[in-house]
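[1] Just a sequence and a predicted model for now, questions to come.
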Amino acid sequence: MEPHLSTTPFGRRSLTLAHVAAQANAKTRDPQKVVHKWTVFRAVCAAKARIGVSAGALTVLDALLTFHPETALMGEGLIVFPSNHQLCSRAHGMPPSTLRRHLAVLVDCGLIVRRDSPNGKRYARKRAGGEVELAFGFDLAPLVARADEFEAWAEEVRAEERALKLVRERITICRRDIAKMIATGLEEGVPPTRRRGVGPADWSEIHALFRGVVDRIPRTASRSELEPIADELSMLADEILTLLEAHIKTENMSANESHTERHIQNSKPDALTELEPDFQESRAARAEPKPRPPQIGEGAFPLGMVLKACPDIVDYARGGISNWRDLLATAAVVRSMLGISPSAWEEAQTVMGERQAAIVVGCILQRGAAIRSAGGYLRGLTQKAEASEFSLGPILMAQINSQLRTKRSA
């Protein structure tokens, strides 16, 4: 007599149309079809979002596959019948209640089919020769029947991941290029002249435009959301490069030695802090700020911690930031891009100290559009520091936590 395979679950579990569909798919498989069990498992893992299966359920599926003695899945002997205790052991000590929940997910997603015995136990009846005649447990036939479907889904997911990785790389390269080109234009004294009266008037305006685009990048974004931003950054990078190239051509055509000498002078990093001719006179007219005691907070924060909290400032460094001197030089470039006046910068350095002032500028850059007036914000912090009401530690920790949240959600 032909044995009858059960189609309904044991006990209080109900039968759904999804379960019937999964059993129907299992019946349509080609008996001669051979599938490598770990190949189809990797495809299911890659396409888990499309299938609707959780990571915990995949752990249980992995354990189920280990109970099939062969690497190839083919023929009729695709029912495995481990006990819950054995499954929990191979699923890295998973609790029985969690195991039952994940098994239900695998059944609902159509990855396995329940073949329950009359009493709900999992076992196999064998013939005299030891061959399995009838088994009750979990049928792996849907994995064979839907192997091509899972592989197609997995390939689509991998292609989307590759495309997303490429657009993220494109954005990263554009951000680096734009930041360094702006820094070069500012240090070299390149005039960002408007074309036909259209475009930004100075490098601060270009930088504000750049940060405006960067600040629109969501923490978790799809490829369709990132591609327009990548296009904007790419166009901006091309415009800035064209501006620098045009300046080089103009310089090459000019034989004016005084112009050349002035260009060389403007190339010195120290000249960045002397952007206002009447700065020395104006500083003498106001009250001198009270300098902060040099030992307070001076060198209290490791450079690595600062760069972890403010990674964007590295984009503006000529050769990276490997020591405090690099950070101070880069902060001098960034503060002018942010529109911080030389007087506010000088006062912050006097009150806070050079290192702390540079760290604050890095934090202001990292927060981007959240700070409307970088100069006013720095002056406010300087006043708090002068009154001993300012602590840099909480600001750095908040920045680090923000970066960690961004990485987790990415």
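    Structure's in. What do you need?
[2] When you work out contacts or count neighbours from here on, use the C-alpha atoms and nothing else.
    Will do.
[3] and the nearest residue to residue 234 once chain neighbours are set aside, what does it touch?
    With Cα to Cα, 6 or more residues apart in numbering as the criterion, residue 234 has its nearest non-adjacent residue at 6.0 Å, and that residue is residue 174. Counting by Cα atoms under 8 Å, 6 or more residues apart in numbering, residue 174 makes contact with 230, 233-234, 237.
[4] any idea which helix or strand carries residue 174?
    Element membership for residue 174, per DSSP states H and E: helix 147-187.
[5] ok, and here's another one to check against it:
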Amino acid sequence: METVHSGGRPLTRAALAGRRRALDDGRTISRRELSAAGREAAKALRLRPALRSILSALCAVWGEQAWERLIVWPSNEHLCGMTGLSERALRYGLRDLVALEVITPRDSANGKRFAIRASGGAIIDAYGFDLTPIVARRGEWASAILEATARDAQRRRSFDLLTIRRRAVSEALGGLLTKFPRTDAADLLAAQESLERSTPKRRSSGADPDIVLEAWGELQVMAEERYYQAACAGNSGRHLEQDTGSPTDPCTKAPEEEPGLIRLPEPALVAAACPVAAEFGVKLETEADVIEIGRLMRGGIGAHPSAWSEACEALGPFRASVLVLIVAQLHDDDARRGEIRIKNPGGYFRQLVRLCSEGRYGLEAELMAMCRRRMI
């Protein structure tokens, strides 16, 4: 004989597992206790809002009958009105709760949900959803919540430590670039940039901070050791310049500079601020390296040969090359961010040349600012 199905749901392992859950003999459950168990289940399983709403509605319609099983039989229309969900979303949510062994279907012959009443009108049984697993698994919910709380606490500690280590690396590298510009820190800056790309930016994301935490710790040790060695490895010595003036002279008197002397930025500072120069495979160690790269990249930024000649005549080939690298780096940063702030790099270069020759644009200050922005 072929059995005709008229609304019943297919049998699943989760449904069978839910039927095996049972309460202690003679135990009675109140609606408040059932609702509390439902909230614990939602928290332990990290249910999405729709499932939380459905589970709360099912617990709310429990009539506190003195039965062995906690059966409820609300219609889909009633549940949709309580949760505000569409019927399709409701059906999917009920299916997911059954799969999670939170509720168990108890279908009638025609798949409908209804109560069975005695001749006197008293409800003696029903077909619908069995909420017994919610209470029967309450011990599991408590254990899962404790484990989740411990994981969340460990995750918060890891993010806090990650923030501390990133800040320490930035401070050490910033100190190297500003106080000891002759110290080579290009490798540390490259490692920092690589780690920043793989570091989760928000705590709300699902990324694991532990995957980069150890690497940031190693980089912190290397950066602080480089800074320590640059500062004479902690050895104190006599100052090279002695104050031979009168103690009554004002201490704010600035040293006199030779007229016409122009301070040039260090090649190491240029390399740290403009890593785009590394694409040519040349390490900026000397002024000649900077000049050579500047000549090569002049055409890349669209600067006219007359602009290059004007820059070399007004500023010298080294400072002109530094301006080429600055414009190239700014344009490359905009391209990486998907922005177009410098629409004409060649014209921008010509404008910077004129500002620099008038003393309204400081090369070294701009290079240091670019380094700081790369460390944020």
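    Good, I have the coordinates. Please read these numbers as outputs of a predicted model, since none were measured by experiment.
[6] Sort out which one of the contacts of residue 174 of structure 1 lies nearest residue 279 of structure 1 for me.
    Residue 279 of structure 1 has its nearest neighbour among the contacts of residue 174 of structure 1 in residue 237, at 32.9 Å by Cα to Cα.
[7] What's the closest one aligned with over in structure 2?
    Using TM-score structural alignment, the partner of residue 237 of structure 1 in structure 2 is residue 220.
[8] I figured residue 243 of structure 1 hits residue 192, correct?
    Yes - under the criterion of Cα atoms under 8 Å, residue 243 of structure 1 makes contact with residue 192 at 6.9 Å.
[9] shared neighbours, the two?
    With Cα under 8 Å, 6+ apart as the test, residue 243 of structure 1 and residue 192 reach no residue in common.
[10] what about residue 189 of structure 1, neighbour count?
    19 (other Cα atoms under 10 Å).
[11] What residue in structure 2 is paired with it?
    Match for residue 189 of structure 1 (TM-score structural alignment): residue 180.
[12] buried sites along stretch 128-146 of structure 2?
    128-138, 141-142, 144-145 (16 or more other Cα atoms under 10 Å).
[13] Could you check which helix or strand contains residue 134 of structure 1?
    Per DSSP H and E: residue 134 of structure 1 is located in strand 132-139.
[14] So which residues make contact with that strand?
    By Cα under 8 Å, 6+ apart, strand 132-139 of structure 1 touches 3, 77-82, 112-117, 121-127.
[15] follow-up on the earlier one: tell me roughly how far the helix holding residue 174 of structure 1 lies from structure 2 on average.
    Once the two are superposed, helix 147-187 of structure 1 sits an average of 2.0 Å from its aligned residues in structure 2 (mean Cα distance after the TM-score superposition for structure 1).
[16] now the helices for the stretch 151-300 of structure 2?
    Taking DSSP state H, counting those that start in this stretch as the criterion, the stretch 151-300 of structure 2 carries its helices at 186-198, 210-230, 267-273, 287-298.
[17] Any idea which of these gets closest to residue 363 of structure 2?
    helix 267-273 (9.6 Å).
[18] Distance from the chain centre to the closest one, please.
    In terms of Cα atoms, centre = their mean, to the nearest Å, the centre of helix 267-273 of structure 2 is found 29 Å from the chain centre.
[19] Mind giving me the packing neighbours of it?
    helix 186-198, helix 363-375 (3 or more Cα pairs under 8 Å, 6 or more residues apart in numbering; DSSP states H and E).
[20] Kindly recompute the last result at 7 Å.
    Other elements packing on helix 267-273 of structure 2 under the criterion 3 or more Cα pairs under 7 Å, 6 or more residues apart in numbering; DSSP states H and E are helix 363-375.
[21] Spatially, what comes nearest to residue 269 of structure 2 if we skip its sequence neighbours?
    residue 181 (6.0 Å).
[22] what about that neighbour, neighbour count?
    By other Cα under 10 Å, neighbour count at residue 181 of structure 2 equals 20.
[23] Now for it: which residues touch it?
    Neighbour list for residue 181 of structure 2: 266, 268-269 [criterion: Cα atoms under 7 Å, 6 or more residues apart in numbering].
[24] Now distance to residue 317 of structure 2 and neighbour count too, for those residues, in a markdown table please.
    Formatted as a markdown table, these follow (distance: Cα to Cα, whole Å; neighbours: other Cα atoms under 10 Å):
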| residue | distance to residue 317 of structure 2 | neighbour count |
| --- | --- | --- |
| 266 | 14 | 17 |
| 268 | 17 | 22 |
| 269 | 17 | 26 |
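[25] what's the closest of the residues you listed to residue 149 of structure 2?
    Relative to residue 149 of structure 2, and with distances defined as Cα to Cα, the nearest of these is residue 269, at 46.6 Å.
[26] Could you report the distance from that closest one to residue 367 of structure 2?
    Distance, residue 269 of structure 2 to residue 367 of structure 2, using Cα to Cα, to the nearest Å: 7 Å.
[27] Any idea how many residues pack against residue 184 of structure 1?
    Around residue 184 of structure 1 there are 18 residues (other Cα under 10 Å).
[28] From residue 342 of structure 1, how far out is it?
    For residue 184 of structure 1 relative to residue 342 of structure 1 (Cα to Cα), the value is 19 Å.
[29] what's the helix or strand following the strand holding residue 134 of structure 1 aligned against in structure 2?
    Scanning forward in sequence from strand 132-139 of structure 1 by DSSP H and E, the next helix or strand is helix 141-145. Using TM-score structural alignment, helix 141-145 of structure 1 lines up with residues 132-136 of structure 2.
[30] Figure out how far the matching stretch is from the centre of its chain.
    38 Å.
[31] quick one: contacts of that stretch?
    Residues outside stretch 132-136 of structure 2 that contact it (Cα under 7 Å, 6+ apart) are 18, 21-23, 34, 37-38, 41, 69-70, 101-103.
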